[in-house]
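Q: one predicted model, sequence on top.
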Amino acid sequence: QKIEREIDIKYRQATIKLLSEVTNTKELLLIKDVIEGIEEMSDKCQRVSDSFILLALSL
């Protein structure tokens, strides 16, 4: 959970930096999609980790 929180913080920081530094709309959308994809992957990894913990506790 600690790693996922860190990724969330970095996601917000990257989004703010992106919006303040990138002026080309096409680049902005592309980079935003990449950043969101990384954040979504971390959320999915967290859910998988939670599932493994639940599975291990139920054995």
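A: On my side now, so go ahead. Numbers count the residues shown, from 1 in each chain.

Q: could you use CA atoms for every contact and neighbour count after this?
A: Fine.

Q: could you say which helix or strand contains the residue nearest to Ala14 when sequence neighbours are not counted?
A: Leaving aside its sequence neighbours, Ala14 sits nearest to Ile35 (C-alpha to C-alpha, 6 or more residues apart in numbering; 7.6 Å). Counting by DSSP states H and E, the element that carries Ile35 is helix 25-58.

Q: ok, and here's another one to check against it:
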Amino acid sequence: MLRAAVIFAIIALVLGVLGFGAVAGFAWELAKLLFWFALIIAVALFVLGMTIYKKVK
């Protein structure tokens, strides 16, 4: 998911340089959304991993 966020950020930068502002803005918003989703999932999995690890141990 982070890979997709980076790809959309690069696409947004290229489109912004080429003058396609509306499409670049959409790609940038999608990149930010994917980044935050990936961050939330990573934190949730970290918390679950720490709690399950303590119960198994």
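A: Great, that's in hand. Because the structure is a prediction, the values reported are computed rather than measured.

Q: next, the TM-score between them, please.
A: Put the two chains on top of each other and the TM-score (TM-score structural alignment, normalised by the length of structure 2) is 0.68; 53 aligned residues with a C-alpha RMSD of 1.8 Å.

Q: got the contact list for the aligned residue in structure 2 for the residue nearest to Ala14 of structure 1?
A: Correspondence of Ile35 of structure 1 to structure 2, assessed by TM-score structural alignment: Ala31. Residues in contact with Ala31 of structure 2 (C-alpha atoms under 8 Å, 6 or more residues apart in numbering) are Ala4, Ala5, Val6, Ile7, Phe8, Ala9.

Q: mind checking how far the most centrally placed residue in structure 1 is from Ile3 of structure 1?
A: The centroid of structure 1 falls nearest to Glu39 when counting by C-alpha atoms, centre = their mean (1.3 Å). According to C-alpha to C-alpha, to the nearest Å, Glu39 of structure 1 and Ile3 of structure 1 sit 11 Å apart.

Q: just Ser51 of structure 1 next, same as before
A: Ser51 of structure 1 sits 16 Å away from Ile3 of structure 1, taking C-alpha to C-alpha as the criterion.
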